[in-house]
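*Asks:* have a look at this prediction, sequence included:
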Amino acid sequence: MPSSSQAMESEQPPRWLEEVLQVHFQHLQLLQQQNQRIADLVSMLVEREKASTSAADVTLPAPRVDPYGDLVRDLPTFNYEGDEDETFNAWYTRYGPVIDDRGKALSDDRKRNLIVEKLDKATYKTYSEHVLPLKPQEIDLATTIDNLRKLFGPKRTLIRRRYEFLQSKCPPLNGAYVPYREYGNMIKRKFEDASMKDVDSDSLKCLVFLSGLTDPSHSETRLRLLNQLNRLKESDPAPLLDDFINECETFVTLRTDNRAIESKEVNAAYQRKTAKQDKKHPYSPNKGFRYRRQPRDHSLHSPSRNARSASPAKKHYRGQRDQELLRASSFFALCYRAYHRATSV
C-alpha cells in the first residue's frame, strides 16, 4: 500500500496549472484596475458637464446670416414689358412683403439698393437716365418705389382702364367651359387696376357719359373730353357732368361758327378773283360794239373737266391758292373766336 505522503503528493495540482491560474488572476486584476480607471474618467466627465451647465450661460456665436445676399439670390429680376402683369407695381406687390419680412435687419438704403439691383439691364438704364442728374443711390427708398411705379406702370391711361372696366363682358357659355369664375376674377383685377374705389359719383357719371359717345359723329367731342380727363391731377377736383355737357355744346357751336366763317371767306376770295379778271379784260368799243372774248373760267366747270383741261403747272398753282385760302380762313376764324370770347367776358 502506498504511504500517506505519496497520496498527498498525488492530490496536489500540477505545477503548470498553478502558473496558468496565477496568470489568469493577474489578468483579472488588470481588468479591474482598467474598469476602475474608466469609471473614474466617466465620473469626472459627468462632474465637469454638471459644472458647465450650472455655471453662467456661455453664448455660442450664431451662424452668420446674410439677408441681403439671400434676397438677391432668391428674388426674380424685374423685366418691364408694359403689360398689366409685368408692371413694377405688380412685381413689388408680390415681392415687397418678402423684402420687408426677410430683410428686417436691412436699412432702407440697403433695401433701395436691393430693389435697384433686381432691375434688368434695359430697365435700369431707363430709370438711371430718368433720375438724372441724381444717381439711383442718392434717392431714398419711398421716392425710388414711387418713381418706379410711375415710370414702369401700365401703358394705358387711367381713363382707358376705367372705361374698359365699364365695358367688361362675360365670355360665352358652352358645354365644356364655364366662364363665371374667370369672369369674376377679371372683374376684380380690372377693378383694382382702374382704382375704381377712388371714383366718386360725379366721376362715375362722367365715365358713363363718355362711354356712351360711340357714334362716329361724336369722335371729336369724345377726344376733347378724354384729353380733359387725362390732364386732371390727383389734387384737382373731380369733373362734373354739367361741365361735360357745356363743353360738348360749346365745341359744337364753335365748330358750326368756324364752318360758316370758312364758307364766307371762300366766297369773298372768289369774288376778289373775279374782279381781278374783269380788270385784266375790259370792254373794247373798237370792234363793232362787240365784247372781247373773255377767257373761260374753268373753276366754274365740273372737277373732271378742270382735271382734263388744266396743266400740271395750273394744278400746282390752284393747290397753292387753296392752301392760302384755307390758312386765311383759319386765321380769320381764330380772330373771330378771340373777339367773341373778349366780348362775352
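*Replies:* Looks like it arrived, so ask away. Numbering: from 1, shown residues only.

*Asks:* contacts and neighbour counts: CA atoms only from here.
*Replies:* OK.

*Asks:* surely Arg222 meets Gly212?
*Replies:* No - if you go by C-alpha atoms under 8 Å, Arg222 and Gly212 don't touch, sitting 9.6 Å apart.

*Asks:* burial count for Lys89?
*Replies:* In this structure residue 89 is Asn, not Lys. Other residues within reach of Asn89, judged by other C-alpha atoms under 10 Å, total 20.

*Asks:* hang on, it in a helix?
*Replies:* Yes - Asn89 forms part of a helix when assessed by DSSP: H, G, I helix; E, B strand; the rest coil.

*Asks:* compare neighbour counts for Arg222 and Gly212 and give me the winner.
*Replies:* Arg222 (20 against 11).

*Asks:* quick check: buried residues in the helix or strand hosting the more buried one?
*Replies:* Using DSSP states H and E, Arg222 sits in helix 219-230. Buried residues in helix 219-230, counting neighbours by 16 or more other C-alpha atoms under 10 Å, are found at Thr221, Arg222, Leu229.

*Asks:* roughly how far apart are the second one and Arg156?
*Replies:* If I follow you right, that is Arg222. Counting by C-alpha to C-alpha, to the nearest Å, the gap from Arg222 to Arg156 is 17 Å.

*Asks:* okay, one more to line up with it:
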Amino acid sequence: MDAKQLQQVLEAVLKQQAQTTSTANNATLASALSGRITTFNYDPENGSTFESWFKRFGTLINDDGKDLPDASKVRLLVGKLGEEEYAKYSNSVAPDTPDIITFNDTVKNLKLLFADTRSLFVRRFECLKIKQQPNQDIDSLIGQINAACENANMALTKEDLKCLIFIIALRDDAHDIRQKCLQILEDARIKKKSINLKELAEECRAYQLVKESALSLNNPRADTNAIRAKPQHLKDKGGKQNQKFVRHFAKAEPKLTQTSQPRGKPTHACASCGRTDHWRNDCRFKDVTCNKCKKKGHIAKVCRSTYTANSISIVQKPVKSFFTINNQGEWWKVNVNINGSSHRMNVDTGAQATLITTQLWNKLGKPTLFSADIETMNCNGQSFATEGKFDCMVSYNNSTPIELTAYVSQAVKHDLMGIPWIKELEVIPKEIMKPCHLQSISANLPITDKNSLINSLQTNFSDVFGKELGHVKKFKAHLYLKHGATPTFCKARPVPYGALPAVNAELDRLVEIGAIKPINFSHWAAPVLAVKKKNGKTRICIDFSTGLNNALELNRHPLPRPEDIYMALNGAKFFSRLDLRDAYLQMELDEESKKLCAINTHRGLFQCQRLPFGVKSAPSIFQHLIDQLISGISGVFGYLDDIVIASKTSKDHTKTLKLLLKRIQDYGLKLQLEKCDFLQEKLLFLGHVVSPEGIKPDPGRSEAIRNMPAPHDKSTLRSFLGALTYYGRFIKKMREIRSPLDELLKKEIEWKWTETHQKAFERAKEIMLSDLLLTHYDPKLPIIVAADASKDGIGATISHVFPDKTEKVIEHASCTLTAAQRNYSQIEKEALALIFAVQKFHRMLYGRKFTLQTDHKPLV
C-alpha cells in the first residue's frame, strides 16, 4: 500500500468516525430536547391548539436544536404528538409518510390540522364575555385577557366593535340569530370584505322573515298562536294582542295599537310583510308572489285569503261528494281518548265521517282546522255546513293511538263517531263488520284495487315493463382518467369446467342485448369471474381493481343518506318499490370510455358498451341519473337501482306512480316487474322494514342470527360485531353490550373466550332477535334527548312525545370512551354524553326547541 492509498484509507476512517460521532451527538441532543418538551394533545375547547403549543416549544426546537438535521427535527416533532393526534396526522398526509415531509411543511400541516375550530368573531365574542372569577386575582385576570385578546386578534375597527356589541346585546334566547350573525361576520372575513352594523342588521331581518315564513308554510298546525288570532286587518282597533309575541321569531301577527308614532314613521303594518319598521313602498317583499294565494305583492304570513270566522282558520282543499246520516233515537255511546283526554261519543254506523261539536273542539284546545273536503247532508237530504277538519291522535280501550280525521260542525248537537273511526279503532269487531259490506256506503270515495292497478300500469306502460335492455336517452356515461395514467392489460382467468356453460351463456346474452361486443385489440383489459346469484343464474363480474379503478378520477356525486330517506317517509301509509332491470347496463358509455372498459375472457376480448358493475365511478354516475329522473316528483326517493314511492293516500299514490312511470318511459329505462312491489302497507328498503309505525331491521336476518356460532378468533368476532353495528341505531346502550367483546379486539389482549364473553355474545343475539322498532322523525312533535354515561362508554337516545304523552324512540346512539376519557370524573362523563347526544342528533335538533334529559343530578 503506497502513501496515497494509505491517506485515502485514513480519510475514510476519519469520515466514518465523524459521522458516527455526529449521529450519536444528534441522538443525544434529540433525546435531551424530547425530555424538555411535553406531549401535544389537541383540545381546542380549552385553547390547546398546535399553534399555541408550538409558540411554547418551537423556539426550543429551532434554537437549541439548530444543529439537528431536518429529518431529526421532524422525528422529534412528530414523536411529541399524542396517539390520536399522530393517527390523525398520518392519515391526513397519506399516502405519504410523516418522515418524508420537511420540518417546515410538517409545522405548517400541523397548524392547519390542529387549529382553533372557533371562528375569529366567536373568539372575539368570547373575549368580551370574560369576567373575573370569585377566587381570581388581578394578575391572573390580566394574563387571561392578554392571552384571549392575542388569540382573538383584537385589532378591531369601529364597525367590528359595534357588530360585536350588537351580538352580545341580543337576548339570551336568540341563539339562532346570534349564530347567524357570527356566520355572516366569519364569511365576510374569509372573503376579505368589510361589513358594518347596518348591513348586519339587514341580514338578520331578512333571516328572521324567511324563518317566520318557513314556519308559517311548513308547520301550520303547530302555529297555534297564529291560528287562534284573527288576521290583523280584521281586528278591532285597540283590541288585545297576543302577549306571547316574541320579537325574534313571532308566532302571532305583529302587534298593532293606536299608539303615537314618531313623525315620518309608519302608523300601520306593512301589507306586504306585516312589519312596522318601514313603508310598503320600501318593502323587499312588495314584488314577491304569495305561496298561498299565488298573487303578487305579499308573503304568505299576511295573506288575506286565509280568513277567520268564530276564531276558526280554514285552509281551502278540493271538495268530494260525501253523505253524513244522522240517526234518531237511542244512541250507543263509547269513551275514546282524543289527544290525551277522554271524551264520550255517539257511535253512528250510518255516518261516513266523524263529526264533533264546536264545544268538543274548544275542549281539545281548538286545533288548526283545514277546509272540509266533503259535502254533508242529513238523512232528509238537507245540506249543513262544517267549519273544517283536523287530524288528532285517537285510542279506544287502551289501544295504541292512531291518527284520524274529525270534522267540526255547529249544526250537530252530538259528537258522532263515523265509519272510518269505527273501523280503525275496531269499536265493532272486524268479523262483524265484514258481512255488512260497509265499503258500499263510501262508494263515492276512491278505492284502489291492487291487482287492477298493476294490470292498468302494465297496459299503459307496457314498454317500461318490457324484457329487453333499457337504453337511457338523456345522456351517456363518461369516465375520467387521471393525468398521466398508463393502460393496464390483464390476462384472462381460467374458468372452472363446471361453470363454462353458464359463463358462455351469459357472455352470449350480454352480446345479444348489446351490453358488450367482441373486439380484436385493446390497450386496457380487466379479467372476469363468474358469480352465482340467488336465483341460480350466473353473473359475470369484472375485476376493475386490477388497474382501471386506480387510473380513474372518482365521480363525487353524493349518494343519499338512508337516514334522510327514512325521515322523509314519515306520515306515509302506502309504499311501492320499483326495481330497474340490469340497472347500470341501461346507461351507455361514450366512445372514449368504451375503450377503457375492455374485458379479457377465455373467449377473447370484449368491449363494454354500457356502464359496467365494478367501475369505481359507476354508483355516483348512476345515482346522478336517478336524481335527475325523480327530481320534482313529491314522495319519490331513489337509492341507486331501488326507487321508492311513499304517499298518505292511495289516490295520491296512484297519481305519483303514473307520473313516475311516464318519466321512466321518457328516459328509456326498463323495470323488472317481478321485483317491483305496489301499494304495500310496509316495505323492505335498504335492509330495513318501513311502515307507517316506523322502521325496524329486516326480519329475514333473524334465522342467520339465531344460528350464528360463537366467534373462535378475532376475525370471526369482527364479523359478528359488524353485524351488530347494523342494529346500532335500534339498540339502547349498544356500547355497554359490546364492551366485553370490543376488549378482545385490542392488539395487546390475547384471544381467550371466557364465560363473560359468551354471555355478552348471547345477550347481543337475544336483543337482535327481539322486536326492535323506531318511530319516524316528525318535525311537528316535541323531542326529548336523553344521554347517559358508564365507565366505558356513553349512550344517547332521541324520542318523540306523542299527544297521548307516550314516548317513542327515533334513534339510539353510543360511543366507546377513549383511554383519556375513561379517566374523566363521572360528572365530566355525563356532560360529555350530553354533548355527544346533541352533536349526534344535530340534524334533527337544529333550529328547534327540545328537552335535554340527564339522570345525573349534579349537572342540573
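*Replies:* Nice, thanks for sending it over. Quick caveat, the model's predicted, so the values are computed rather than measured.

*Asks:* got a TM-score for the two of them?
*Replies:* The TM-score (TM-score structural alignment, normalised by the length of structure 1) is 0.58; 250 aligned residues with a C-alpha RMSD of 4.1 Å.

*Asks:* got the contact list for the residue nearest the centre of structure 1?
*Replies:* What sits nearest the mean C-alpha location of structure 1, by C-alpha atoms, centre = their mean, is Gly153, with 2.0 Å. Counting by C-alpha atoms under 8 Å, 6 or more residues apart in numbering, Gly153 of structure 1 touches Gly82, Thr87, Phe88, Asn89.

*Asks:* let's go with 6 Å and repeat that
*Replies:* Shown in contact with Gly153 of structure 1 (C-alpha atoms under 6 Å, 6 or more residues apart in numbering): Thr87.

*Asks:* just tell me what it corresponds to in structure 2.
*Replies:* For Gly153 of structure 1, the aligned position in structure 2 is Ala115, judged by TM-score structural alignment.

*Asks:* does that match count as helix, strand or coil?
*Replies:* Assignment for Ala115 of structure 2 (three-state DSSP): coil.

*Asks:* can you give me the distance of it to Asp43 of structure 2?
*Replies:* Distance from Ala115 of structure 2 to Asp43 of structure 2, by C-alpha to C-alpha: 10 Å.

*Asks:* just Leu364 of structure 2 next, same as before
*Replies:* According to C-alpha to C-alpha, Leu364 of structure 2 stands 51 Å off from Asp43 of structure 2.

*Asks:* what do you get for Val511 of structure 2?
*Replies:* Distance of Val511 of structure 2 to Asp43 of structure 2, given as C-alpha to C-alpha: 60 Å.

*Asks:* which one of those two is surrounded by more residues?
*Replies:* A direct count of neighbours by other C-alpha under 10 Å for Val511 of structure 2 and Asp43 places Val511 higher, at 17 against 14.

*Asks:* quick one: what helix or strand has that one in it?
*Replies:* Val511 of structure 2 belongs to helix 500-512, assigned by DSSP H and E.

*Asks:* structure 1: helices as residue ranges?
*Replies:* Ranges of helices within structure 1 are 4-11, 15-54, 67-74, 88-102, 108-117, 121-130, 141-151, 158-166, 180-193, 201-211, 219-230, 241-280, 303-309, 312-344, based on DSSP state H.

*Asks:* dump those to a markdown table, plus distance to Pro172 of structure 1.
*Replies:* Formatted as a markdown table, the helices of structure 1 follow (distance: least, C-alpha to C-alpha, whole Å):
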| stretch | distance to Pro172 of structure 1 |
| --- | --- |
| helix 4-11 | 117 |
| helix 15-54 | 73 |
| helix 67-74 | 41 |
| helix 88-102 | 29 |
| helix 108-117 | 42 |
| helix 121-130 | 39 |
| helix 141-151 | 35 |
| helix 158-166 | 18 |
| helix 180-193 | 10 |
| helix 201-211 | 23 |
| helix 219-230 | 30 |
| helix 241-280 | 34 |
| helix 303-309 | 52 |
| helix 312-344 | 51 |
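
*Asks:* which one, of those, ends up nearest to Gln294 of structure 1?
*Replies:* helix 241-280 (8.6 Å; C-alpha to C-alpha).

*Asks:* ok and that closest one relative to helix 312-344, angle-wise?
*Replies:* 130 degrees (axes from the mean of the first three to the mean of the last three C-alpha atoms, to 10 degrees).

*Asks:* quick one: list the elements packing against helix 241-280 of structure 1.
*Replies:* Using 3 or more C-alpha pairs under 6 Å, 6 or more residues apart in numbering; DSSP states H and E, the elements in contact with helix 241-280 of structure 1 are helix 312-344.

*Asks:* can you tell me what part of structure 1 stretch 460-469 of structure 2 aligns to?
*Replies:* Going by TM-score structural alignment: stretch 460-469 of structure 2 matches no residues.

*Asks:* with stretch 160-167 of structure 2 instead?
*Replies:* With TM-score structural alignment as the criterion, stretch 160-167 of structure 2 aligns to 203-210.

*Asks:* in structure 1, what stretch matches the helix holding Val511 of structure 2?
*Replies:* Using TM-score structural alignment, helix 500-512 of structure 2 pairs with nothing in structure 1.

*Asks:* and that helix, what's buried?
*Replies:* The neighbour-count check on helix 500-512 of structure 2 (16+ other C-alpha under 10 Å) flags Ala502, Val503, Asn504, Glu506, Leu507, Leu510, Val511 as buried.

*Asks:* again, but for stretch 384-401 of structure 2
*Replies:* So, applying 16+ other C-alpha under 10 Å, buried residues of stretch 384-401 of structure 2: Thr386, Glu387, Gly388, Lys389, Phe390, Asp391, Cys392, Met393, Val394, Ser395, Tyr396, Pro401.

*Asks:* tell me which residue of structure 2 lines up with Phe88 of structure 1.
*Replies:* Match for Phe88 of structure 1 (TM-score structural alignment): Phe50.

*Asks:* again, but for Ile187 of structure 1
*Replies:* Using TM-score structural alignment, Ile187 of structure 1 pairs with Ile145 in structure 2.

*Asks:* and for its match, the neighbour number?
*Replies:* Neighbours of Ile145 of structure 2 using other C-alpha under 10 Å come to 16.

*Asks:* circling back to that earlier point, compared with structure 2, how much does the helix holding Arg222 of structure 1 deviate?
*Replies:* For helix 219-230 of structure 1, the mean deviation from structure 2 after alignment is 2.5 Å (mean C-alpha distance after the TM-score superposition for structure 1).

*Asks:* now the angle from that helix to helix 241-280?
*Replies:* Helix 219-230 of structure 1 runs at 130 degrees relative to helix 241-280, counting by the same axes, to 10 degrees.

*Asks:* leaving out chain neighbours, which residue sits closest to Tyr124 of structure 1?
*Replies:* Once flanking residues are discounted, Tyr124 of structure 1 sits nearest to Val116: 7.2 Å by C-alpha to C-alpha, 6 or more residues apart in numbering.
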